[in-house]
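Student: Just to be clear, the model below is a prediction. Sequence and coordinates:
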Amino acid sequence: MNKLSEVKKSFGNTFYIGSLPLGCRFCLRGSKLVLFITGLCDKNCFYCPLSDSRKNVDKVFADELEVSTDLEVILEAKSISAKGAGFTGGDPLLTPKKTLHYLKLLKDFFGKDFHVHLYTTGKYASKQVLLELKRHGLDEIRFHPEVEWWKAIENALNVGLTTGAEMPVIPREEYLNLLKRFMKYLSSIKAHFINLNELEICPPNYLALKQRGFKLAKNSLSAVEGSEEAAFQLLNWALTQGLELDVHYCPSIVKDRAQVKRRLARRAKNVVKGYQRVIGYQALLECIEIRLPKDFKINKTSLCMHLNIKPHMLKLVQEKGSLIIYINPQSPWRALVEKLKRDGGELIEVRRVKLLPSYKKTEVLSVPLSIKF
């Protein structure tokens, strides 16, 4: 490990001293599958961001998709061209058999270079479990422990795992003092890194944070006021201490702008249909939607021949009492509208629709189009 000498900015607009953890590099590129192993956890953090649909519930999610089969996990990983996975929760080590199963599944299918990191409180990180994780190919383990569970970090190092910690930066003096003590401990045992996350406000933890006097930072939708300033103070403090520890600070905005957006952009390229196009800079799918009366007679083959387009660029569906045509925005869709009008079609609506490339295909923007003839 190089001697820490300066704060550097990563390609994903995070900040670090020393080296950037390998798992973080994958995340910042959007190339990590987020595998939510279980919502079970007995740490009871007041700032926990888990929704009611996940918290204290033993369910598995691959990114946003609840899954029940191995195939669904593999398909989701392939849909984003994943180069690795992050196992999260809850605490995945509360269900060790399930965690080991998915670790083996992904390593067997994608190969040993498929990078997997795991988050845990450390309470259930016994030497036996850590040895099994190592044997199954876990690449990196990240602890979020209470003081009484710090010893588990040493155990992880002793079995040969790349070992670090991940903690939120709570802007309160007593917490920051404890965090400094923790960082010194990590350095003393030669842990590899600590990730410092900007504390976030979200619907599940809003009341708990508000009751403790926390509020949103100015011009932010999620960051807690004072958390980022405290994180930079910790980075500078680490430099003065000469710690043998890589320190990485990840602002809350990076999760949406880098990790999630880039993951969705990767997914969009893999799931786009012929009647859609990818808007890469927005990580969205776009199509033109033409709505007609349900009894309107139409022939897809003749339409495609008239427009000189391939059949996969157009889709016909009966939905909600209407006949709907979906067509690629880069096709001559205006010519299609003109033909439909000539053929006596009563256009109910023409829209430009933008969708998230997630499995639900959530509509995020719909613009009615006024067509003049």
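Tutor: That came through fine. Residues are numbered from 1 along each chain as shown.
Student: From here on, just use CA atoms for contacts and neighbour counts.
Tutor: Fine.
Student: Quick one: residues contacting T95.
Tutor: Residues near T95 by CA atoms under 8 Å, 6 or more residues apart in numbering: T38.
Student: now swap in E286 and tell me
Tutor: Counted by CA under 8 Å, 6+ apart, E286 has contacts Q276, R277, V278, I279, N328, P329, R352, V353, K354, L355.
Student: ok, the last one to R29 distance?
Tutor: Right, L355. Taking CA to CA, to the nearest Å as the measure, L355 falls 21 Å from R29.
Student: Looking at those two, which is more packed in?
Tutor: Set L355 next to R29 and count neighbours by other CA atoms under 10 Å: L355 wins out with 21 against 18.
Student: need the helices for the chain, in chain order.
Tutor: Applying DSSP state H to the chain gives helices spanning 22-28, 70-79, 96-110, 127-135, 151-158, 173-188, 206-211, 227-241, 252-254, 261-271, 300-307, 333-342.
Student: Output the contacting helices and strands for the third one.
Tutor: When contacts are defined as 3 or more CA pairs under 8 Å, 6 or more residues apart in numbering; DSSP states H and E, helix 96-110 packs onto helix 127-135.
Student: Tell me which residues are up against the helix it packs on.
Tutor: With contact meaning CA under 8 Å, 6+ apart, helix 127-135 is reached by P96, L100, A152, N155, A156, V159, G160, L161.
Student: another one to put next to it:
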Amino acid sequence: MNAYYRYLNSLVNKNKQEFGNYENINWINLWNTDELEATRQKLIRASGGQTLFKGTKPYVNQISDGCKICGAGAWSCLFITGKCNANCFYCPSPQKQDEPPESQGITFHTPLAYAEYINYFDFKGVSFSGGEPLLVKDRVMQYLKAIRSLCNPEIYIWMYTNGILSDDKVFRELADNGLNEIRFDIGATNYNLNGIKMAKGLIPNITVEIPAIPEEKERLMKLLPEMINAGVTNLNLHQLRLTHHNADKLLKHDYTYIPAERPIVLESELAALEIMSYAKNTKLPIGINYCSFYFKYRFQKAGYRKILANKLKRPDDFITEKGFLRKRNGTAVNYEGLTLYDENKPKAAIETDNLVLKHKTYGVHRSLAKRVDVDDRDQIAITDLLTSTKGNIPERADLFDLWQYEFIEKGLREY
């Protein structure tokens, strides 16, 4: 078994151990994976075969500017509150407390501090998420105004909402203060489009962003023309993911789980691809993309690492495609990662430098993510891997260890 398949096998073991208290998890079996893979490839071809970000984001027609910025790793998502007023069975986290605005574990108690952070790291896009942002609409407005008045005027700003508190006056105020895009999770409102209709003509770009629920596939297909008439230009379909928070609800559904870095729902992926195929074949004028778990796990994490690395690296650091800092030391290759902390967060036994800005001070922690010792007789193989632009997966364990910190894996993994 080569190193990559050993890695995949370790994911199987990790997932089954982590969720071992749940007896009714239907993990994918090898006996029908060839048939399932053939179905997936057929659906991708039927939807036009267009993909972005190394094959992890299949799409039809177009994707929004916000999605492009997200995939490029130039996006900051601000969780403006931790509280939500919906009760979606698929939600991966509790979302019961109104907490201070935070992004990547860093709290931003003032709009000035957040705008300064956006400028310092040169983010190209910002989103307001939650929880439900419209529960704290005045807070959203404060942060939106700060970004528009203090940051690059070209920055692209969008907001997520479940639409329960939709209000045309609020939408008009958001638009007047420069919100570029609004994204509705209509799964929270039984696929009601009233909020979208209120936003039409006010906010420039309207997107529906929902998990692909297998049971709702036919319903969503029939709803697409009405969504288009209501002003929706893009539909983003996420893959359902199993967490400890949603397990009791999610496991009541007859789903099959794939043991990736996190457990993901196979039928959710196939539903997304089938909806895309339907839109392509019926020539519907709407952009649809499948925001796969692999896209989010690989590109969003790497993107944030690179944002930090580009600003905080030392002169002799090399930034890998994965966003780690590489250094050669004889036959060893070291990979380091940067973490940004709230300065006052307890950091027992962690040595940090400080990043001191006008409105906030951060702790910067530089840690060894991986040390790979390689045979000095294999310098050609090592150099070939480190200078490659293809990122092909090596079979040897030591080279695979290097590859994991160098390159972003291509495509949707075979079932």
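Tutor: Great, that's in hand. Predicted model only: the values in this text are computed from it and were never measured.
Student: With both chains overlaid, what TM-score comes out?
Tutor: Once the chains are laid over each other, their TM-score by TM-score structural alignment, normalised by the length of the first structure reads 0.72; 302 aligned residues with a CA RMSD of 2.9 Å.
Student: if we can go back for a sec, neighbour count says what about the contacts of E286 of the first structure? Which are buried?
Tutor: Buried residues within the contacts of E286 of the first structure, counting neighbours by 16 or more other CA atoms under 10 Å: Q276, R277, V278, N328, P329, R352, V353, K354, L355.
Student: Now do stretch 323-342 of the first structure: distance from first to last residue.
Tutor: Stretch 323-342 of the first structure: ends 17 Å apart by CA to CA.
Student: Give the buried residues for it.
Tutor: By 16+ other CA under 10 Å, the buried positions in stretch 323-342 of the first structure come out as L323, I324, I325, Y326, I327, N328, P329, S331, W333, L336, V337, L340.
Student: wait, what's in contact with H136 of the first structure?
Tutor: By CA under 8 Å, 6+ apart, the contact set of H136 of the first structure is L100, L103, K104.
Student: at 7 Å instead, please
Tutor: H136 of the first structure sits next to L103, K104 when contact means CA atoms under 7 Å, 6 or more residues apart in numbering.
Student: mind checking what it lines up with in the second structure?
Tutor: Counting by TM-score structural alignment, H136 of the first structure corresponds to N177 in the second structure.
Student: and stretch 49-66 of the first structure, how far out from the chain's middle?
Tutor: Relative to the chain's own centre, stretch 49-66 of the first structure is displaced by 13 Å; criterion: CA atoms, centre = their mean, to the nearest Å.
Student: Identify each buried residue in that stretch, please.
Tutor: P49, L50, R54, K55, N56, D58, K59, V60, F61, A62, D63, L65.
Student: Next: stretch 160-173 of the second structure.
Tutor: Those would be Y160, T161, N162, G163, I164, S166, D168, V170, F171, R172, for stretch 160-173 of the second structure by 16+ other CA under 10 Å.
Student: From P329 of the first structure, how far off is the aligned residue in the first structure for P58 of the second structure?
Tutor: Counting by TM-score structural alignment, P58 of the second structure lines up with F15 in the first structure. Computed as CA to CA, the F15 of the first structure to P329 of the first structure distance reads 40 Å.
Student: Same check on T301 of the first structure?
Tutor: Separation of T301 of the first structure from P329 of the first structure (CA to CA) stands at 19 Å.
Student: ok so, going back, format the contacts of E286 of the first structure as CSV; extra columns: distance to R212 of the first structure.
Tutor: Below are the contacts of E286 of the first structure laid out as CSV (distance: CA to CA, whole Å):
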residue, distance to R212 of the first structure
Q276, 47
R277, 46
V278, 43
I279, 42
N328, 51
P329, 50
R352, 45
V353, 42
K354, 39
L355, 38
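Student: picking up where we left off before, now, among the buried ones among the contacts of E286 of the first structure, which is nearest to F110 of the first structure?
Tutor: V278 (26.3 Å; CA to CA).
Student: In contact with the residue nearest to the closest one when sequence neighbours are not counted, which residues?
Tutor: Spatial nearest neighbour of V278 of the first structure, excluding adjacent residues (CA to CA, 6 or more residues apart in numbering): L285 at 4.8 Å. By CA under 7 Å, 6+ apart, L285 of the first structure lies in contact with A268, V272, Q276, R277, V278, I279, K354, L355, L356, P357.
Student: Please apply the same query to I290 of the first structure.
Tutor: I290 of the first structure is in contact with I324, I325, Y326, E349, V350, R351, counting by CA under 7 Å, 6+ apart.
Student: If we use 6 Å, what do you get?
Tutor: I324, I325, E349, V350 (CA atoms under 6 Å, 6 or more residues apart in numbering).
Student: surely the first one meets L314?
Tutor: Think I324 of the first structure. No. With contact defined as CA atoms under 6 Å, I324 of the first structure does not reach L314; the gap is 10.4 Å.
Student: Nearest the middle, which residue of the first structure would you pick?
Tutor: Residue closest to the average C-alpha location in the first structure (CA atoms, centre = their mean): V260, at 4.4 Å.
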